[in-house]
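**Q** What would the 3D arrangement of this be:
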Amino acid sequence: MSDTAIRPKEPAPRLSSLFSRAHVFATLMLGGGIALHAVETYITATLMPSVVRDIGGLPLFAWATTLYVAASVMGASFVAVRPEGVTLNHCYRLGAVLFGLGSLVCALAPAMEALLAGRAVQGLGAGLLVALGYSFIRFVYPERLWSVASTLYAAVWGVATFLGPTVGGVFAAGSAWREAFALLVPICALMAFAAPRLLPSGESERITTGAPLAQILLLLGAVLALSFAGSVEAAALRAGLAGAAVLAVAAMVTIERHAKARLLPAGTVSLSSPLARVYLIMLTVLVALASDIYIPYFLQELHGVRPLVSGYIVALLALGWTASAFLVAGLSGRRANRAILTGAGIEAVATALLAVTLARHNPSGGYGPVLAATALIFAMGFGVGLGWAHLVTHVLHLAPEGEKDKASAAITTMQALGSAFGAALAGVVANSAGLAAPGGVAGAETAAFWLYLLLSLPALAALMLALRLPETRGGTG
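**A** Predicted structure coming up:
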């Protein structure tokens, strides 16, 4: 009998393994970086209605998210193309400093334009911190813990589900949104101090190709063009800007296919590449998910929900992500791929049904429509969480040797681009459907209907892409 036949089956790794003596400090730091980004996301989502009531700028509402995630693309890209000698732990320190500086600018902002500048600086820091979370996985943990470490990030988002809206809602109720941003500054300072002391350097052999500046600028140009399209009133100009965004993406793909300095790992601009399909699924599920940026506004304007309660309701999206991530953390092979496929389908259906439940005027504050919308918001996140950790594992396994850092950073790039394009597209749809003009209840109702109906389509695209995924290692399930 062979050794393989008599070897006992290795037990499935547990989340507690990440907190063993060998890993605990690195886990706390990496989880802290994700937590900083996640908690701030829900703080801002809860605060934005109060911000626009205080300093104005409703037509720029979506830009608070768009600029944040567009800047995070640049931050994430820096991890992969950083100069020789710049270690990952020093990148982490830079990310914490930038996040703190951006938070300070937001806290002091006299107008929406200044707040948007602060959000852009925050985004640079967030891009670094989130990308480093994935980049550090292979330095801190053995391979059998990679999927579990990805699940940890879902757990962190679950904690943010409660902390973010609580902090944001308390400060919004007291019209003290500036203090909510200022609260993040000392936390960032502590993390910047601890990073070089608690994290490994994170250096390994990698292929250095230079900075893919042309591709980054084209992608950012596409995001900004689409965002401007959501802010202008002239239909012809709006269509022209949307067309320019499409052309910029096409130009980026063309350059990436032939460039030596690449933004993505080799071969990932072709749908024949399994890694390309994994990245596209990540992108499209997050484009659909970005429709959540308007949920607090619609809840408050159409259903009379208080800021604190609306923050908790939108945070259920992250709670759904967390719950499903734990349910499927041990899956592999065909079962993991089925989880990805099922999750995309759930997200598509839930998003489309919000066009019926959330997009209706409920002046009496009846519980029925609010509870139905709440369940669907939870389902949106539940769908994404079913597949996300398995998508991350696919990337780590499929990445070419020498391009592991680039592949890991590209996870955050896809996250940022999905959120940026989703937020920009949401702005186009909402403003085109009457959010700002005619505005009011009628405008919000129409905008919500078209927003959730149309943004269910990217989740359907993810479902189609998931039909042709390779199996993850570990068996067929």
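
**Q** CA only for contacts and neighbour counts going forward, please
**A** Will do.

**Q** which residues does Leu263 contact?
**A** Counting by Cα atoms under 8 Å, 6 or more residues apart in numbering, Leu263 makes contact with Ser77, Ala211, Pro212, Gln215, Ile216, Glu256, Lys406, Ala410.

**Q** Repeat the analysis, applying 10 Å as the threshold.
**A** 77-78, 80-81, 209-216, 252, 256, 406-407, 409-410, 413 (Cα atoms under 10 Å, 6 or more residues apart in numbering).

**Q** Can you tell me the SS state at it?
**A** Of the three states, Leu263 takes coil according to DSSP: H, G, I helix; E, B strand; the rest coil.

**Q** What's the local residue count around the nearest residue to Glu471 once chain neighbours are set aside?
**A** Leaving aside its sequence neighbours, Glu471 sits nearest to Gly333 (Cα to Cα, 6 or more residues apart in numbering; 4.5 Å). Number of residues near Gly333 (other Cα atoms under 10 Å) recorded here: 16.

**Q** quick revisit: now, the contacts of Leu263 that are in helices?
**A** 77-78, 80-81, 213-216, 252, 256, 406-407, 409-410, 413 (DSSP state H).

**Q** quick revisit: buried subset of the contacts of Leu263?
**A** Restricting the contacts of Leu263 to buried positions leaves 77-78, 80-81, 211-212, 214-216, 252, 256, 406-407, 409-410, 413, with burial counted as 16 or more other Cα atoms under 10 Å.

**Q** just to revisit the earlier point, quick check: the two most widely separated of the ones in helices among the contacts of Leu263?
**A** Farthest pair in the ones in helices among the contacts of Leu263 (Cα to Cα) is Ala214 and Ala407. Separation: 18.6 Å.

**Q** Surely Ile346 touches Leu376?
**A** Yes - contact criterion Cα atoms under 10 Å: Ile346 and Leu376 qualify, at 9.5 Å.

**Q** For Val328, which non-adjacent residue is closest in space?
**A** Here the residue nearest Val328, using Cα to Cα, 6+ apart, is Leu386, at 6.4 Å.

**Q** Quickly find the element holding the one you found.
**A** helix 367-398 (DSSP states H and E).

**Q** One more: Tyr42?
**A** Using DSSP H and E, Tyr42 falls in helix 24-55.

**Q** just Val428 next, same as before
**A** Per DSSP H and E: helix 404-432 holds Val428.

**Q** got the contact list for the closest residue in space to Leu108 that isn't next to it in sequence?
**A** Leaving aside its sequence neighbours, Leu108 sits nearest to Arg178 (Cα to Cα, 6+ apart; 6.8 Å). Counting by Cα under 10 Å, 6+ apart, Arg178 touches Leu47, Val51, Ser103, Leu104, Val105, Cys106, Ala107, Leu108, Ala109, Phe171, Ala172.

**Q** One more, so I can put them side by side:
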Amino acid sequence: MRKTHRPLTTLALALSLFMAALEVTVVSTAMPTVIGELGGIEHYAWVFTAYMLSSTITVPIYGKLSDLYGRKPILLFGTVLFLVGSMASGLSTSMEMLIAFRTLQGLGAGAIQPVALTIIGDIYSLEERAKVQGAFSAVWGVAGLIGPLTGGLIVKYLSWHWVFFINVPVGVGTALLMMTFFHEQVHRKPQKLDYAGAMLLSAGVVALLFGVQGLGWNLWALPVALLLLFAFVQVERRVPEPVIPMSIFKQPAIAISSVAGALFSAAMFGATTYVPLYVQGVLGGSPTLAGGMITPMIVAWPVASVFAGRMLLKTSFRPLIVGGLALTVVGTLVMALLLKPDLPLIIPQIAMGLFGVGLGFASTALMIAVQTSVGWELRGVATASNMFFRTIGGVLGVGLMGGVIVSQLLKDPSIPVSAANSLLGPEHGHDVPPEMLKTLSGALSTGLTINFWLIFVLTAASFIAGLFFPRVSRGSGTPVSTADVAAPH
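**A** You can find the predicted model right below:
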């Protein structure tokens, strides 16, 4: 058995997370311009939700597969699929094509972040894990700094298509390093993947996404989603190898981490999706300026994570979780109150920075708490399950806010929704009559303001959930074992 080269394996994992982080910042910056060129503002949310939905559905599946067959093959498969989706997205010539290929890209992304974080949990002890968190936080910080600027420059001097192509060299480098320097010994047992559970989960999440958009005609999807997800839980309680073992939620740390993570992720993805749209669509700002609005959050998050990892060596999880979530509430409240056309942008940027600091403290403590609560044989599925709740929160949050935008644009039936595409073009409404432009801009502004208040409500709910996190120290958790999972419920 060849020995894993930890430094170069860590570099490979850092590159994979850099690719995922760059995807968030660059695409968010470029998307208003994409809509201005391809049209389809009514489908704006779907460019994000298609990616997040496909990755959400596959996260727990990849987590389970990594426990069954090893981390390495699953991470490599996901990386290749992500790169194929990236290339295809960059070659898209219509919104329909872009949404379809973003779905493919998401199918690969579902393996990258949870499996990468699981490998870190495997090759480092708890104390080492807290320290190495600083290196991974630096990755997000660098991506947060260069992503918006890179996206703005690419859109200005090349074409939005290139925001997807820049993933390719990073992904190839990641794959080569992993194949060469990461080696694992997998203890394979006769096990079976829960296909019924995976299908019920996938169908339930899709139905839930349609339902939360709340445009009237698709409200039927909500009871269907509840029925499918109820059936999923019942199946998971009975099968020997569930996609998401229900027993892991007996641990209060895992259960509360899942709820709080879903809520603050909905707020975070909502901010990265709709703040750039506000800057370009309402304020008439450039793509670079739009990206600069979310930069403070994306940079502050990893910086705070560095301190969180060090503080965890001296304190318990709860102070970091409760304090961090409290900061997210303050930041999003200031943003909802003050993000106005006549306000200096430095003030909402400071609010976004506070939001990011709070996320850095809380999310780091929550993830390490989850990984500490289980043994090796369940660490993959536990990590992936936590990431699943975070990403499903993001999917549903962005979808809900997309429904708010479309409902506001549909209020005046005499004006087609497609006319709002001109708000995001390089001429910013040059080809639209002034009265229509004023109506569209007002509708978009109203919808986005509602969304900013929704973001605040989501962070407040996450803070309330965090108050219930148990008062336990780093070493006092009781890991869940495979015997617990196999037991009947």
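
**Q** Can you pull the TM-score for these?
**A** Overlay of the two chains. TM-score (TM-score structural alignment, normalised by the length of structure 1): 0.85; 446 aligned residues with a Cα RMSD of 2.8 Å.

**Q** about what we covered before: compared with structure 2, how much does the helix holding Tyr42 of structure 1 deviate?
**A** Superposed on structure 2, helix 24-55 of structure 1 shows a mean distance to its aligned partners of 0.7 Å (mean Cα distance after the TM-score superposition for structure 1).

**Q** Look up the closest residue to the equivalent of Ala154 of structure 1 over in structure 2, ignoring the ones flanking it.
**A** Matched across to structure 2, Ala154 of structure 1 falls on Ser137, judged by TM-score structural alignment. With Cα to Cα, 6+ apart as the measure, Pro302 is the residue that lies nearest to Ser137 of structure 2, at 4.1 Å, once sequence neighbours are left out.

**Q** Just give me the match in structure 1 for the one you found.
**A** Pro302 of structure 2 maps onto Thr322 in structure 1, by TM-score structural alignment.

**Q** Its match contacts Trp157, doesn't it?
**A** Yes - assessed by Cα under 10 Å, Thr322 of structure 1 is found in contact with Trp157 at 6.8 Å.

**Q** Tell me which of the two has more neighbours.
**A** Legend: neighbour count by other Cα under 10 Å for Thr322 of structure 1 and Trp157, higher for Trp157 (29 against 26).

**Q** For Pro212 of structure 1, give me its contacts.
**A** Ser77, Phe78, Val81, Ile255, Glu256, Ala259, Lys260, Ala261, Arg262, Leu263, Leu264.

**Q** residues touching the most centrally placed residue in structure 2, list them.
**A** Nearest to the mean C-alpha position of structure 2, by Cα atoms, centre = their mean, lies Thr391 at 4.8 Å. Applying Cα under 10 Å, 6+ apart to Thr391 of structure 2 gives the contacts 49, 52-57, 59, 110, 261-263, 265-266, 269, 385, 397.

**Q** Against Gly211 of structure 2, how distant is it?
**A** 17 Å (Cα to Cα, to the nearest Å).

**Q** before we move on, what about Leu277 of structure 2?
**A** 23 Å.

**Q** higher neighbour count, these two?
**A** Neighbours of Leu277 of structure 2 and Gly211, each counted by other Cα under 10 Å, are more numerous for Leu277; the result is 29 against 24.

**Q** I'd say the more buried one and Val34 touch.
**A** No - counting by Cα under 10 Å, Leu277 of structure 2 sits too far from Val34 to count as a contact (11.3 Å).

**Q** what do we get in structure 2 for Ala426 of structure 1?
**A** Aligned partner of Ala426 of structure 1 by TM-score structural alignment: Met401.

**Q** swap in Pro165 of structure 1?
**A** In structure 2, Pro165 of structure 1 lines up with Pro148, judged by TM-score structural alignment.

**Q** Just give the closest residue to Ala266 of structure 1, not the sequence neighbours.
**A** For Ala266 of structure 1, ignoring the flanking residues on the chain, the nearest one in space by Cα to Cα, 6+ apart is Pro400 at 7.6 Å.

**Q** surely that neighbour meets Ser408?
**A** No - Pro400 of structure 1 lies out of contact with Ser408 (Cα under 10 Å); the separation is 11.2 Å.

**Q** Now the common contact residues for those two.
**A** Counting by Cα under 10 Å, 6+ apart, the residues touching both Pro400 of structure 1 and Ser408 are Pro265.

**Q** the more surrounded of these two?
**A** Ser408 (29 against 15).

**Q** so who does that one touch?
**A** Per Cα under 10 Å, 6+ apart, neighbours of Ser408 of structure 1: 76-77, 79-80, 130-138, 264-265, 392, 395-396, 399.

**Q** Emit the PyMOL select command for whichever of those are buried.
**A** Provided next is the PyMOL selection string for whichever of these are buried by 16+ other Cα under 10 Å:
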select buried, resi 76+77+79+80+130+131+132+133+134+135+136+137+138+264+265+392+395+396+399
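
**Q** how much space between the aligned partner of His397 of structure 1 in structure 2 and Thr383 of structure 2?
**A** When structure 2 is aligned by TM-score structural alignment, His397 of structure 1 is paired with Thr372. Distance from Thr372 of structure 2 to Thr383 of structure 2, counting by Cα to Cα: 10 Å.

**Q** sorry, back to before: pull the most distant pair out of the buried ones among the contacts of Leu263 of structure 1.
**A** Ala214 and Ala407, at 18.6 Å, using Cα to Cα across the buried ones among the contacts of Leu263 of structure 1.

**Q** Do you have the helices of the stretch 151-300 of structure 1 handy? List them.
**A** 177-182, 184-198, 213-231, 235-258, 274-289, 295-303 (DSSP state H, counting those that start in this stretch).

**Q** hang on, the earlier thing: check the gap between the residue nearest to Leu108 of structure 1 and Leu104 of structure 1 for me.
**A** Distance of Arg178 of structure 1 to Leu104 of structure 1, computed by Cα to Cα: 9 Å.

**Q** joint contacts of the two?
**A** With Cα under 10 Å, 6+ apart as the test, Arg178 of structure 1 and Leu104 reach no residue in common.

**Q** picking up where we left off before, superposed on structure 2, what's the mean shift for whichever strand or helix holds the match of Pro302 of structure 2?
**A** Using DSSP H and E, Thr322 of structure 1 sits in helix 307-327. Mean deviation of helix 307-327 of structure 1 relative to structure 2 after superposition (mean Cα distance after the TM-score superposition for structure 1): 1.5 Å.

**Q** That's all I had, so thanks and see you.
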